[in-house]
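Undergrad: Let's see this in three dimensions:
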Amino acid sequence: MAVSENMIRTYKASGKLMLFGEYLVLNGSDCLAFPLKFGQTLSVTKSDEIIWESHSKHGIWFSASLSDDFTILDTNNEEVAAILRQLFLVIRSEKPDLDFNQKFKIEANFELNWGLGSSSTLISLLGQWSGVETKKLLEASFGGSGYDVACATANAPILYANGKIKKEVHLPESITDKLLFIYLGNKQNSREEIKRFKKKEVAQHQIETMNAMISNALQTDKIEVFEQQLNLSEELISSIIGTIQLKERFFADYPYSIKSLGAWGGDFFMATYRDLKTAKNYFEENGYNILFTYQEFIK
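TA: The predicted model follows:
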């Protein structure tokens, strides 16, 4: 947090991507996740009333004003305003003396339809401002494992399980120099996918298998071994959720690994490569023009 002379308080939160452990983290497996260089910033200034503005790169996308008891007085999105109201109610129950008469301005430096964590960064930012545990805010709103909120304030990739960061990790350049992140073009509704997954049967040996894959991936400095773990993870999750692997669906002729990220649907995916120019040409020729290297994307 920073405080300037005119009492603008600012807070920052990073977006996220999960590489290993998607879905199974909800059942207690480890997950390996990346905090991103993209994220959101919250600025808070004293006001006579409660005012909220959410800005994307294209201007204000959500605004609301609320009364002292958090009745929604005016908004351009009733659904989002209802979530904000619920979060404020939780904060007040935990921090009854907190002054809510503020102007809250949140700014994202990424496209919101990229699925990089507009919800998780919101939870983190409100937690930073209020001092309320983000776990309580998450449970009252979006749900999930909490790995994404953990990424919001992490400074490096994290190994996460059962509601907490086990440790920060550092992948060798021999791996990170061969990773490309590509936007698939469909924002996924993670809450709906989580609901579907909770109806699936997950065996303990599948959780143990995922943990072993993550351990193997973190112990190697060889891209070929790393790719083996990526491919095994795709096979495992595909068999559990009953969804065809992304490579099989769209990129069967790509010579290296394709890894779904997060909710396995439509946001970003990761590809390994040997020559960056060749890899970029392949995806751009197939109509995928939003691409980032590891160094451009990951904190």
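
Undergrad: Going by C-alpha atoms from here, please, whenever you check contacts or count neighbours.
TA: OK.

Undergrad: Tell me where the stretch 101-250 of the chain has helices.
TA: Remark: helices assigned in the stretch 101-250 of the chain by DSSP state H, counting those that start in this stretch are 118-130, 134-139, 147-152, 173-176, 190-197, 204-219, 223-241, 246-250.

Undergrad: The longest one packs against which elements?
TA: Spelled out, it's helix 223-241. Here helix 223-241 touches helix 173-176, helix 204-219, strand 258-260, going by 3 or more CA pairs under 8 Å, 6 or more residues apart in numbering; DSSP states H and E.

Undergrad: let's go with 7 Å and repeat that
TA: Applying 3 or more CA pairs under 7 Å, 6 or more residues apart in numbering; DSSP states H and E, we find helix 223-241 packed against helix 204-219.

Undergrad: List the buried residues for the helix it packs on?
TA: Across helix 204-219, burial judged by 16 or more other CA atoms under 10 Å covers 207, 210-211, 213-214, 217-218.

Undergrad: now these as JSON lines including distance to residue 148?
TA: Formatted as JSON lines, the buried residues of helix 204-219 follow (distance: CA to CA, whole Å):
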{"residue": "207", "distance to residue 148": "19"}
{"residue": "210", "distance to residue 148": "19"}
{"residue": "211", "distance to residue 148": "19"}
{"residue": "213", "distance to residue 148": "20"}
{"residue": "214", "distance to residue 148": "18"}
{"residue": "217", "distance to residue 148": "20"}
{"residue": "218", "distance to residue 148": "20"}
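
Undergrad: Tell me the one of the residues you listed nearest residue 194?
TA: residue 207 (16.5 Å; CA to CA).

Undergrad: Report the secondary structure state of the residue nearest to that closest one when sequence neighbours are not counted.
TA: In this structure, residue 207 finds its nearest non-sequential neighbour in residue 29, 5.3 Å apart by CA to CA, 6 or more residues apart in numbering. Following DSSP: H, G, I helix; E, B strand; the rest coil, residue 29 is assigned to coil.

Undergrad: please give me the structure for this one as well, since I'd like to look at both together:
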Amino acid sequence: MKKTFYSNGKLLITGEYLVLDGAKAFALPTKFGQNLTVEESQGKIIDWKSYDKDGSIWFEEQIPFESITQNDGADDSKSIRNTLIEILHEAYRMNPDFIDNGKGYTITTELTFPKLWGLGTSSTLINNIAQWLQIDAFELLKTSFGGSGYDIACAQNCSAITYQLVHEKPIIESVDFHPDFTDKIFFVYLNKKQSSKASIAAYYGKGGNIEKRIPIINAITERVIRATTAKEFALALQQHEIEMSNVLEVSTIKEALFPDFDGLIKSLGAWGGDFVITVSKENPTSYFKAKGFGVVVPYSEMIL
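TA: Okay, here's the model as predicted:
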């Protein structure tokens, strides 16, 4: 019997980094995501294949049940394999039935966005595995990959959300975000994927006065959500970008790469890679393509 599960990708609009320390973040699930299909087989192994959007296989491995129960990811040359085994091992600890009473599985994953876009390859996988095994996706993330969990919330929701950790527990609220200026909003891929783990480590390495920043970011998040014009929306995001530039002690992405752009550019998620959000009066596609950034996605094509 074949079972298929699906999870949404994500974009974090406000609260990057500081969401780890309790700031209220604003996030948008995307129209892109990942499927996971499970079929029972034999041999006490999982025959795993992961497909990119173009149909190419980006990961393929046979994983014995024993490797999962023992968390046997010792081969450092296969870091993707190690990470997958760690996730499956933590899933096994939460629900051992799929191994203890299983005969084997053929599992395939399929991304509906290019893997390098960074829209949630790991979070959609973790949420899909949690759906399959009927376990808590937030707990699985916490014990395996780590992170705030906003991406899991996006995987599970089909509308804009706010996300906040209160006493380490996720508080998720749906947001009615359908402004009439979404035709002014575009997402631009910066031609490189950023490591979330490395970015988080760098953030904590700064050791800035985080507690004082959280109320500021929370207030900005409210302004972003409640904005009724493109100008209000852009000004709030601009303030956010300046605040985070000071926290991270790095230039804003506009200062670094696009100083002549006529409009707002804000980093999303891990600074320095993946996507930025732009707000401008005119369609900015030709500007960014001339700069060598060919992936410019309108809001209507990106966001659920």
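
Undergrad: Can you give me the TM-score here?
TA: TM-score for the superposed chains, counting by TM-score structural alignment, normalised by the length of structure 1: 0.92, backed by 290 aligned residues with a CA RMSD of 1.8 Å.

Undergrad: circling back: closest to residue 2 of structure 1 out of the buried residues of helix 204-219 of structure 1?
TA: residue 218 (35.0 Å).

Undergrad: Start from the N-terminal end of the stretch 51-200 of structure 1 and give the strands.
TA: 59-66, 72-75, 102-108, 158-161, 164-168, 179-183 (DSSP state E, counting those that start in this stretch).

Undergrad: how far does stretch 288-299 of structure 1 sit from the chain's center?
TA: 15 Å (CA atoms, centre = their mean, to the nearest Å).

Undergrad: first to last residue in that stretch, what's the distance?
TA: 23 Å (CA to CA, to the nearest Å).

Undergrad: Same question for stretch 165-174 of structure 1.
TA: Its first and final residues considered, stretch 165-174 of structure 1 spans 25 Å by CA to CA.

Undergrad: just stretch 243-263 of structure 1 next, same as before
TA: The straight-line separation of the ends of stretch 243-263 of structure 1 (CA to CA) is 11 Å.

Undergrad: What residues sit buried inside it?
TA: For stretch 243-263 of structure 1, by 16+ other CA under 10 Å, it's 245-247, 251, 254, 256-263.

Undergrad: which one of those residues is nearest residue 273 of structure 1?
TA: residue 256 (6.2 Å).

Undergrad: pretty sure that closest one is in a helix, no?
TA: No: counting by three-state DSSP, residue 256 of structure 1 is not found in a helix; it is coil.

Undergrad: Against residue 161 of structure 1, how distant is it?
TA: On the measure of CA to CA, residue 256 of structure 1 and residue 161 of structure 1 end up 29 Å apart.

Undergrad: Any idea how many residues pack against the residue lying closest to residue 42 of structure 2 once chain neighbours are set aside?
TA: Excluding the flanking residues, the one nearest residue 42 of structure 2 by CA to CA, 6+ apart is residue 104, at 4.4 Å. For residue 104 of structure 2, the count of nearby residues is 20 (other CA atoms under 10 Å).

Undergrad: close enough to count as contact, residue 104 of structure 2 and residue 45?
TA: Yes: when contacts are counted by CA atoms under 7 Å, residue 104 of structure 2 is listed as touching residue 45 (5.0 Å).

Undergrad: Which one of the buried residues of helix 204-219 of structure 1 is nearest to residue 237 of structure 1?
TA: Distances from residue 237 of structure 1 to these, taken by CA to CA, are shortest for residue 210, at 9.2 Å.

Undergrad: What's that closest one aligned with over in structure 2?
TA: By TM-score structural alignment, residue 210 of structure 1 lines up with residue 217 in structure 2.

Undergrad: what do you get for residue 183 of structure 1?
TA: Under the alignment (TM-score structural alignment), residue 183 of structure 1 maps onto residue 189.

Undergrad: distance of that match from residue 282 of structure 2?
TA: 18 Å.

Undergrad: Which of these two has more residues huddled nearby?
TA: residue 189 (20 against 11).

Undergrad: Buried residues of stretch 192-200 of structure 2, list them for me.
TA: In stretch 192-200 of structure 2, counting by 16+ other CA under 10 Å, buried: 193-194, 196, 199-200.

Undergrad: ok, residue 92 of structure 1 to residue 80 of structure 1 distance?
TA: Taken as CA to CA, the span from residue 92 of structure 1 to residue 80 of structure 1 is 19 Å.

Undergrad: sorry, back to before: in this structure the residue nearest to residue 207 of structure 1 contacts residue 161, no?
TA: Yes: using CA under 7 Å, residue 29 of structure 1 is in contact with residue 161, at 6.1 Å.

Undergrad: Nice, that's everything, thank you.
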